[in-house]
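> okay, structure incoming, though there's no sequence with it:
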C-alpha cells in the first residue's frame, strides 16, 4: 500500500506528483464539500424555524463558505509541497501590478466582505438604488444580484451598495410608512372625506393597524382641496399594488357619498378685436 501511494504520476523538474497527492487533494475537496453541505443544511433549518433572520443567516454562510474554500486551497497547496510563503513572496510584484490595474475589482471584493460582515444590506432586502427598486436575491464576493418588480435580474457591483446612497426599505425590519394623495372639490366636508379615506385604507389587509393610519390636509389646489392618507405596511415589495387598491376603495367610497374628485379646468376667453 505504501509503495502504491508513492507511485510517481508526474515529474516536472524537482517537483513530483505522487498518488497520495491526488488522494489527499480528493479528500480535502470531498471534506470541504461535505462541511459546506452540512453547514448549509443547519442554516436552512434555522431559517425555516425562524430562529435567525434569513438575510443574516445566508450572509454568515457565505463568510464560512469563503473561509473554508481559502483554507482548503491553502491545505491543498501545502499537501502538494508548495510553500505559501514562497508563493506569496514570488508573486508580490505581480500582485502590485495587478492591483494598480484592477483597483475596482479589489474594491468590489472588499465591499462584498463589508456587506457580509456588517449586514447593512442582506439577501431579501428591498433597496432603492439610482431610482431603481429591487430585491436583493444574492450577495457574492464581487457582485450582488438584484431582481426588479418586472423580474429583471440586475448584477450590481458591491462597491455601489457600499459607497452610493442606497435606500434600504427593509433595514429596520419594521413597517414602512407610505402615503396616497386625493383631491376633493371645494365645498366638501373635509372631516367626512377624511373619515372615508381612513376607512378605505384600513380595509386593505396589508395596511398595519398599529401605528394607525392618519390623514392630512396638505394644500388648497387650483381646483381641489388636496388630502393625503399616511399608512404603514410591511409589504414593501408590492406597495404599488397596495396603493392601487386603496385608491380604488377611496374612489368607490366617494362615489357612494357623492363626493366629487375634481379634474383641472381651464376657462378660455376669446377677445374679438373687430374694426368697424
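Great, that's in hand. Keep in mind it's a predicted model, so treat the numbers as computed, not measured.
> switch to C-alpha atoms for all contacts and neighbour counts from now on
OK.
> what is the end-to-end distance of stretch 87-98?
16 Å (CA to CA, to the nearest Å).
> what does it rub up against?
Around stretch 87-98, nothing counts as a contact under CA atoms under 8 Å, 6 or more residues apart in numbering.
> run the chain-centre distance for it.
Computed by CA atoms, centre = their mean, to the nearest Å, the separation of stretch 87-98 from the middle of its chain amounts to 35 Å.
> now do stretch 177-194
Using CA atoms, centre = their mean, the offset of stretch 177-194 from its chain centre is 35 Å.
> same check, this time on stretch 122-137
3 Å.
> list the buried residues in that stretch.
122-129, 133-137 (16 or more other CA atoms under 10 Å).
> same deal with stretch 159-168?
Within stretch 159-168, the residues that qualify as buried are 159, 160, 161, 162, 167, 168, counting by 16+ other CA under 10 Å.
> one more structure, for comparison:
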C-alpha cells in the first residue's frame, strides 16, 4: 500500500478518471464497430466481439490507473481479490458464472449478434452480448434478458451458426382416395411457385406415414434465411398447401 493519504479530492479524481475511461471505452467500441471494422467489411459477429473486447480492455486499464492514483498498487489488489473470493463463496457464484460465461461467449463465439437462437424455449435474435447477460429479441418483438451461463451450461440451438439456410418441413394429410400422383405433383408446384424457396437444394415431397384415414405427407423446402421461416411457412400452409389439402381430402 502506498503511503500517500487518501483524501476526498483524490477520491473525486479517482471517480472522474474511472468515468473518463468508461466513456473512452464506450466511444472506442462504437467507433471501432461502426467505422473502422465496417470499412474492412468484417462480419457483424466478429466486429461486435472485437469492439467489446477493446472496450473491456480500456476499462480494465482505467481501473488499474485509477487505483494507482489513490495509492493502491497492484500488489495491494491481490488482497482485495482475496476478500472478493470470500464473498464469491458466500453468494456471488451466479454473478461470477455469468461473468466468465460472457467471456467464453465473446472469445469462443458459439453465438454472435444477429444469430437466430433457441434457449430456454425462447426463440429470437441475439441483439446484444454483455458481460453478465445476453439480450434476445423474440419473434414477437419482446426483448428477453438471458443470463450468459444459460448459453454455456444448457442446450442452445443456433439456427444461424455458420449457415443461415434452413430446411422447412410442411406436413399435409390427404385421403386414401386421392390421386397420389396428382398430389405429389401439386405439392411440388407449391414449392416451385414460391419465390422465397431455394432451387438448390431441390424441394422434395415424402410420404411420412400411413395414418388412420390419410396419407401423411411432408413437403421439404430450403430457404436462404432462417429468420424468414415463420413468414414462408405461413405462405405455404395458408396458401397452396391448404388448397391441395382441401382438394384431395
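Good, I have the coordinates. It should be emphasised that the depicted structure is a prediction, and the values quoted were computed from it without experimental measurement.
> inside strands: which ones of the buried residues of stretch 159-168 of the first structure?
167, 168 (DSSP state E).
> how about JSON lines for the buried residues of stretch 159-168 of the first structure, with distance to residue 218 of the first structure added?
Written out in JSON lines, the entries for those read as follows (distance: CA to CA, whole Å):
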{"residue": "159", "distance to residue 218 of the first structure": "39"}
{"residue": "160", "distance to residue 218 of the first structure": "36"}
{"residue": "161", "distance to residue 218 of the first structure": "35"}
{"residue": "162", "distance to residue 218 of the first structure": "36"}
{"residue": "167", "distance to residue 218 of the first structure": "25"}
{"residue": "168", "distance to residue 218 of the first structure": "27"}
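> follow-up on the earlier one: which among the buried residues of stretch 122-137 of the first structure gets closest to residue 236 of the first structure?
The shortest gap between residue 236 of the first structure and any of those belongs to residue 126, at 7.4 Å (CA to CA).
> check contacts around that closest one.
With CA under 8 Å, 6+ apart as the criterion, the residues that contact residue 126 of the first structure are 133, 134, 135, 136, 168, 169, 170, 236, 237.
> ok, those vs residue 14 of the first structure, which is closest?
When those are compared against residue 14 of the first structure (criterion: CA to CA), the nearest one is residue 136, at 49.8 Å.
> in what element of secondary structure is the equivalent of that closest one over in the second structure found?
Under the alignment defined by TM-score structural alignment, residue 136 of the first structure corresponds to residue 126 in the second structure. Residue 126 of the second structure belongs to strand 122-129 when elements are defined using DSSP states H and E.
> ditto for residue 40 of the first structure
Assigning secondary structure by DSSP H and E places residue 40 of the first structure in helix 19-48.
> now that helix: how far from the chain's centre is it?
What separates the centre of helix 19-48 of the first structure from the centre of its chain is 28 Å, taken as CA atoms, centre = their mean.
> stretch 197-210 of the first structure now?
Averaged over its C-alpha atoms, stretch 197-210 of the first structure has a centre that lies 27 Å from its chain's centre (CA atoms, centre = their mean).
> show the end-to-end separation of it, please.
Start-to-end, stretch 197-210 of the first structure (CA to CA) is 17 Å.
> which positions in the second structure sit opposite it in the alignment?
Per TM-score structural alignment, the counterpart of stretch 197-210 of the first structure in the second structure is residues 187-200.
> over to stretch 165-179 of the first structure?
The counterpart of stretch 165-179 of the first structure in the second structure, using TM-score structural alignment, spans residues 155-169.
> list of residues touching that stretch?
With CA under 8 Å, 6+ apart as the criterion, stretch 155-169 of the second structure contacts 110-111, 115-120, 218-226, 229, 233.
> number of residues surrounding the counterpart of residue 98 of the second structure in the first structure?
When the two structures are superposed using TM-score structural alignment, residue 98 of the second structure falls opposite residue 108 in the first structure. Using other CA atoms under 10 Å, residue 108 of the first structure has 22 neighbouring residues.
> ok, now residue 238 of the first structure?
When neighbours are counted by other CA under 10 Å, residue 238 of the first structure registers 11.
> quick check: longest helix of the second structure.
The helix spanning the most residues in the second structure, taking DSSP state H as the definition, is helix 44-69.
> where do the helices sit along the second structure?
Counting by DSSP H, residue ranges of the helices within the second structure are 8-31, 37-39, 44-69, 74-87, 93-108, 148-153, 180-192, 229-238, 240-248.
> next, the angle from the last one to helix 180-192.
So that's helix 240-248 of the second structure. 160 degrees (axes from the mean of the first three to the mean of the last three CA atoms, to 10 degrees).
> what residues does helix 240-248 of the second structure touch?
Contact partners of helix 240-248 of the second structure, identified using CA under 8 Å, 6+ apart, comprise 172, 173, 174, 175, 177, 178, 179, 183, 186, 187, 190, 236.
> just to revisit the earlier point, how much does the strand holding residue 126 of the second structure stray from the first structure?
On superposition with the first structure, the average gap between strand 122-129 of the second structure and its aligned counterparts reaches 1.2 Å (mean CA distance after the TM-score superposition for the first structure).
> other SSEs contacting that strand?
strand 116-119, strand 133-138 (3 or more CA pairs under 8 Å, 6 or more residues apart in numbering; DSSP states H and E).
> which of the contacts of residue 126 of the first structure are conserved in the second structure?
With the contact criterion set to both residues aligned by TM-score structural alignment, their matches' CA atoms under 8 Å, these that also touch in the second structure are 133, 134, 135, 136, 168, 169, 170, 236, 237.
> identify the residue of the second structure aligned to the last one.
Yep, that's residue 237 of the first structure we're talking about. Aligned against the second structure by TM-score structural alignment, residue 237 of the first structure finds its counterpart in residue 227.
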